[in-house]
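Engineer: coordinates for the following, if possible.
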Amino acid sequence: MGSVIDTPPAAMQGATPCLDARLPARFAAVRERTVELAAPVSAEDAMVQSMPDASPTKWHLAHTTWFFETFVLCALPGYRPVNADWQVLFNSYYQSVGPQHSRPMRGVLSRPSLTEVLDYRARVDAGLHDAFAHGELDAALCRRVELGLQHEQQHQELILTDLLHALSCNPLRPAYRDDLPSSTAAAGPLDWMRFDEAIVDIGAPRWPGADAFAFDLESPRHRVLVGAFALATRPVTCGEYLDFIHDGGYREPTLWLSPGWNRVRAKGWKRPLYWLDEERHFTLGGVRAIDREAPVAQLSYYEADAFARWAGARLPTEFEWERAAQGVAVDGNFVDAGRLQPVGDARDGLRQLFGDVWEWTSSAFLPYPGFRPLDGALGEYNGKFMVGQQVLRGGSCASPHDHLRASYRNFFPPEARWQFAGLRLAKDLA
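Structural biologist: Below you'll find the model as predicted:
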């Protein structure tokens, strides 16, 4: 299986025992939440793959289980995988673990069935709970469990965004859930918050070793000179984006980066993904009226950048964004609220930094100075994707609340549109 599962358990090497007594309950809660998110999905829905960049719900359910089986249970003496063939089917991109089924072909996996995948989850969960109960997991394996839980929370969001794309391709435009609330609220005026030039500590302490979890891409913590800037107090709304459309934003090449303009022409982009026209859009609750006060979502980096140019502003760097977010409570419209759609917020001051929509930044996704990936195959988690991608910050209405922090870095290719991604404006100060 590869070097990542060669470490013997604590009982065999006298390693440090797992000291986090909360971990078994957290494991149960996160795993149960994933199944709850998949519950409204039929077996037929669960195997649909609407594009190569998305994955079927069934695959998400199985892959997150594969992660715990491969990186935790397979490290225990005598453990045998539930099905050795599934080690190939549900490996995503870990070359050092073994071969993988082709990513664009995940939608052809009619077998194993959804019932078998859910049984797979139950059996692996039982194995983990048994290992917890018998003290078989040392501190290193418990850190892998925590990484697996953070990984699963990322896939919880992907279940929703991938399903939204899949259902949008169905001419019937079926809802993921038809009981989602139609929340509306005023956005309030767009004001500016000023930040003076400063040397800012950016990132999180390397994990493992620190009490709080952080992905390897968030470290090492380092100092950055951030020039004086102003940041919009809220994200751009659907109404403001409509003004951009009405003013010919998708027809004016001078607003666009060259690859973005090529996309506009080749793909016929005229409005955000899922906007059926200027009044209606497709959501996880089905076809609904566009809320002009809500943050605009499903934008590519190119669209966000073009809007910022049109508005006489720019996108913030990820360092500017993190400086503004430091000390701000992680509070907002997350998946936990059950809306599954961005909503307006008219509170005073800087708001909606977390939740509602991921915010594109002008920063390329690159390693921090001194970056070092995790050891073994887990080092493949983030490091090898540090090319050709842009950083997004803040989380969305599909993100779990307890998954986010000011140092969290998300990343996607600049043409990606199917995430809950929007923008917040920034501008230079003399």
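
Engineer: rest of the way, CA atoms for contacts and neighbours
Structural biologist: Noted.

Engineer: chain center to stretch 103-122: distance?
Structural biologist: Centroid separation between stretch 103-122 and its chain, computed with Cα atoms, centre = their mean, to the nearest Å, is 22 Å.

Engineer: how about residues contacting that stretch?
Structural biologist: Under the contact criterion Cα atoms under 8 Å, 6 or more residues apart in numbering, stretch 103-122 has outside partners 43, 46-49, 51-53, 55-56, 58-59, 61-62, 65, 82, 92.

Engineer: burial check on Ser258, number of neighbours?
Structural biologist: Neighbourhood size, Ser258 [other Cα atoms under 10 Å]: 12.

Engineer: distance of it relative to Ala29?
Structural biologist: 46 Å (Cα to Cα, to the nearest Å).

Engineer: cool, and Val41?
Structural biologist: Val41 is 20 Å from Ala29, by Cα to Cα.

Engineer: between these two, tell me which one has more neighbours.
Structural biologist: Val41 (16 against 12).

Engineer: check contacts around the more buried one.
Structural biologist: Tyr176.

Engineer: next, it: secondary structure please.
Structural biologist: At Val41 the chain is in coil, as set by DSSP: H, G, I helix; E, B strand; the rest coil.

Engineer: list of residues touching stretch 310-323?
Structural biologist: Here stretch 310-323 has contacts from 200, 202, 224, 226, 229, 231, 244, 249, 255, 304-305, 308, 360-363, 391-393, 406-407, 423-427, using Cα under 8 Å, 6+ apart.

Engineer: compare with the first, here's sequence two:
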Amino acid sequence: MPTTAARATVDSCELSERAHRVRQRSLALIRGLSAEDMQVQVAEHASPTKWHLAHTSWFFERFILTQETPGYRVFHADFDYLFNSYYVTAGSMHPRGQRGFLSRPGIDDVLAYRQHVDDALQDLLASPLTPALRQLVELGLHHEQQHQELLLTDIKQVLAANPLEPALRTRNAPRVSTPPPALAFLDGPEGVCEIGHAGDAFAFDNEGPRHRVFLHSHRLANRLVTNAEYRDFIRDGGYDDPALWLSDGWALKCDAGWQRPLYWDSLLETEFTLAGRQPIDPHAPATHLSFYEADAYARWAGARLPTEAEWELAAAASLPESGLGLDTGDWHPTGGDDSTGMQQLFGQCWQWTASAYSPYPGYRPPAGAIGEYNGKFMCNQMVLRGSSCATPDGHARTTYRNFFYPSDRWQFSGIRLAH
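Structural biologist: Coordinates of the predicted model:
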């Protein structure tokens, strides 16, 4: 039987290897981007690629290396201001909507910053860690994985805003369009059930505590809404019928001129993807939809959106915790298959739920600046469940609570119906 010291050494080695993989994946994502691509910011919510690469390094430097490594030398004193995101208790920060103004530091400086942080992090991980420090490193790695998905959705907005519509990656072969199974609604559990994270594996603080909920009789759709089905909603006047829309959603739709999903053309024939403009696959899940659009579609279809508890229990009964990623490098939803049961829970689109993002019973945010990670955002946002085609492998869980404002549509967000 290995000693405690031996187990700690193995754990540190595994964590070191995983840290290297996660950090290298961020660099792999920017392959093919120019320095100019990584500078641009086209919306306040969508940060430049260069900023993502620096901010994820700042997280390790600010919360781990400067606290746990005696004699650690910060790479640049001003980076603490430039690359803090929203941690108010950690200090002041550059305005979010002006991150694209930062022509300096350049990408070479940012990559040097990453290497500086990586070297110090690997030195730290060469020794056994306390449980609290290991948990903090785990948080930093999952934080970076979150930003890997944001990096892709943000650069997609940048490339789509360019009249040339350049691709991040070109496809080696045309996609094969696979018809999904017929839409069916599967019974979910009724009565008192438990949801939320429990156990020693990593989870964000907002995934717990595990607690009881009461569920009424309900049914969830076996798959996501397809492009063809959503196109029927558009052609049936769904964007012009105020009876289908929540008041705030209708006002926003009118002000913004929404008539179709983000990235679709006006003829409803093509959509912009990270592989450039492509024909819309009628069998693939509809994506880049706001909560308001998802809710309006559900009402048009004579259905509703599921609650997050209904979704979590359906996922827990359908799939194991392992193998939930779909990190193919194509980063676009695909069609279904001919299997039975609950499909497309993970690896296609995040799925809007009818649940407001709020704390679970008994939730307490961690002390200090890290406590700002999730808890302070529990207002005016909606929960999405599952994972998307851009979610890194190993980052999905049945208890994962993603959250965005109901107006947000630049993420890979889609629709699962419920009754």
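
Engineer: TM-score of the superposition?
Structural biologist: TM-score for the superposed chains, counting by TM-score structural alignment, normalised by the length of structure 2: 0.94, backed by 407 aligned residues with a Cα RMSD of 1.6 Å.

Engineer: quick one: the strands in the stretch 51-200 of structure 1, in order.
Structural biologist: Taking DSSP state E, counting those that start in this stretch, the strands of the stretch 51-200 of structure 1 run over residues 192-195, 198-202.

Engineer: what residues sit buried inside stretch 177-187 of structure 2?
Structural biologist: For stretch 177-187 of structure 2, a neighbour-count test (16 or more other Cα atoms under 10 Å) marks Pro179, Pro180, Pro181, Phe185 as buried.

Engineer: which single one of those residues is nearest to Pro282 of structure 2?
Structural biologist: Pro179 (8.3 Å; Cα to Cα).

Engineer: can you count the residues close to Trp26 of structure 1?
Structural biologist: Wrong residue type there; residue 26 of structure 1 is Arg, not Trp. For Arg26 of structure 1, the count of nearby residues is 13 (other Cα under 10 Å).

Engineer: against Asn222 of structure 2, how distant is Thr398 of structure 2?
Structural biologist: Relative to Asn222 of structure 2, Thr398 of structure 2 is positioned 16 Å away (Cα to Cα).

Engineer: no, scratch that, I was asking about Asn206 of structure 2
Structural biologist: Separation of Asn206 of structure 2 from Asn222 of structure 2 (Cα to Cα): 27 Å.

Engineer: what lines up with Glu415 of structure 1 in structure 2?
Structural biologist: In structure 2, the residue paired with Glu415 of structure 1 is Ser407, using TM-score structural alignment.

Engineer: same thing with Pro272 of structure 1?
Structural biologist: Pro272 of structure 1 maps onto Pro261 in structure 2, by TM-score structural alignment.

Engineer: in contact with that match, which residues?
Structural biologist: By Cα under 8 Å, 6+ apart, Pro261 of structure 2 lies in contact with Thr287, His288, Leu289.

Engineer: just the buried ones among those, please.
Structural biologist: Thr287, His288, Leu289.

Engineer: what's the closest of the residues you listed to Ile64 of structure 2?
Structural biologist: Nearest to Ile64 of structure 2, judged by Cα to Cα, of these is His288 at 35.2 Å.

Engineer: could you verify that that closest one is part of a strand?
Structural biologist: No - using three-state DSSP, the assignment for His288 of structure 2 is coil, not a strand.

Engineer: what residue of structure 1 matches up with it?
Structural biologist: In structure 1, His288 of structure 2 lands on Gln298 (TM-score structural alignment).

Engineer: map Ala126 of structure 2 across to structure 1 for me.
Structural biologist: Alignment note: Ala126 of structure 2 maps to Ala133 in structure 1; criterion TM-score structural alignment.

Engineer: ditto for Glu44 of structure 2
Structural biologist: Looking across to structure 1 (by TM-score structural alignment), Glu44 of structure 2 lines up with Pro52.

Engineer: how near is the residue lying closest to its match once chain neighbours are set aside to Val48 of structure 1?
Structural biologist: Nearest non-adjacent residue to Pro52 of structure 1, counting by Cα to Cα, 6 or more residues apart in numbering: Pro104, 4.3 Å away. To Val48 of structure 1, Pro104 of structure 1 is 11 Å away according to Cα to Cα.

Engineer: between the two, which has more neighbouring residues?
Structural biologist: Between Pro104 of structure 1 and Val48, counted using other Cα under 10 Å, the more crowded position is Val48 (23 against 14).

Engineer: now for that one: which residues touch it?
Structural biologist: Going by Cα under 8 Å, 6+ apart, Val48 of structure 1 touches Ser55, Pro56, Thr57, Gly107, Ala166.

Engineer: in helices, which of those fall?
Structural biologist: Using DSSP state H, Thr57, Ala166 are the members of those that sit in helices.

Engineer: counterpart of Ala303 of structure 2 in structure 1?
Structural biologist: Under the alignment (TM-score structural alignment), Ala303 of structure 2 maps onto Ala313 of structure 1.

Engineer: burial of its match, as a residue count?
Structural biologist: That count, for Ala313 of structure 1 with other Cα under 10 Å as the rule, works out to 19.

Engineer: and for Leu19 of structure 1, the neighbour number?
Structural biologist: Using other Cα under 10 Å, Leu19 of structure 1 is surrounded by 11 other residues.

Engineer: distance check, it against Ala210 of structure 1.
Structural biologist: To Ala210 of structure 1, Leu19 of structure 1 is 13 Å away according to Cα to Cα.

Engineer: now do Gly188 of structure 1
Structural biologist: Going from Gly188 of structure 1 to Ala210 of structure 1 by Cα to Cα gives 39 Å.

Engineer: then Asp348 of structure 1?
Structural biologist: 34 Å.

Engineer: assign the equivalent of Val30 of structure 1 over in structure 2 to helix, strand or coil.
Structural biologist: When structure 2 is aligned by TM-score structural alignment, Val30 of structure 1 is paired with Val22. When classified by three-state DSSP, Val22 of structure 2 comes out as helix.

Engineer: which other helices and strands does the longest strand seen in structure 1 contact?
Structural biologist: In structure 1, ranked by residue count with DSSP state E as the criterion, the top strand is strand 358-364. The contact analysis (3 or more Cα pairs under 8 Å, 6 or more residues apart in numbering; DSSP states H and E) places strand 358-364 of structure 1 against helix 318-325, strand 390-393, strand 421-422.

Engineer: and the angle from it to helix 318-325?
Structural biologist: Orientation check (axes from the mean of the first three to the mean of the last three Cα atoms, to 10 degrees): strand 358-364 of structure 1 against helix 318-325 gives 140 degrees.
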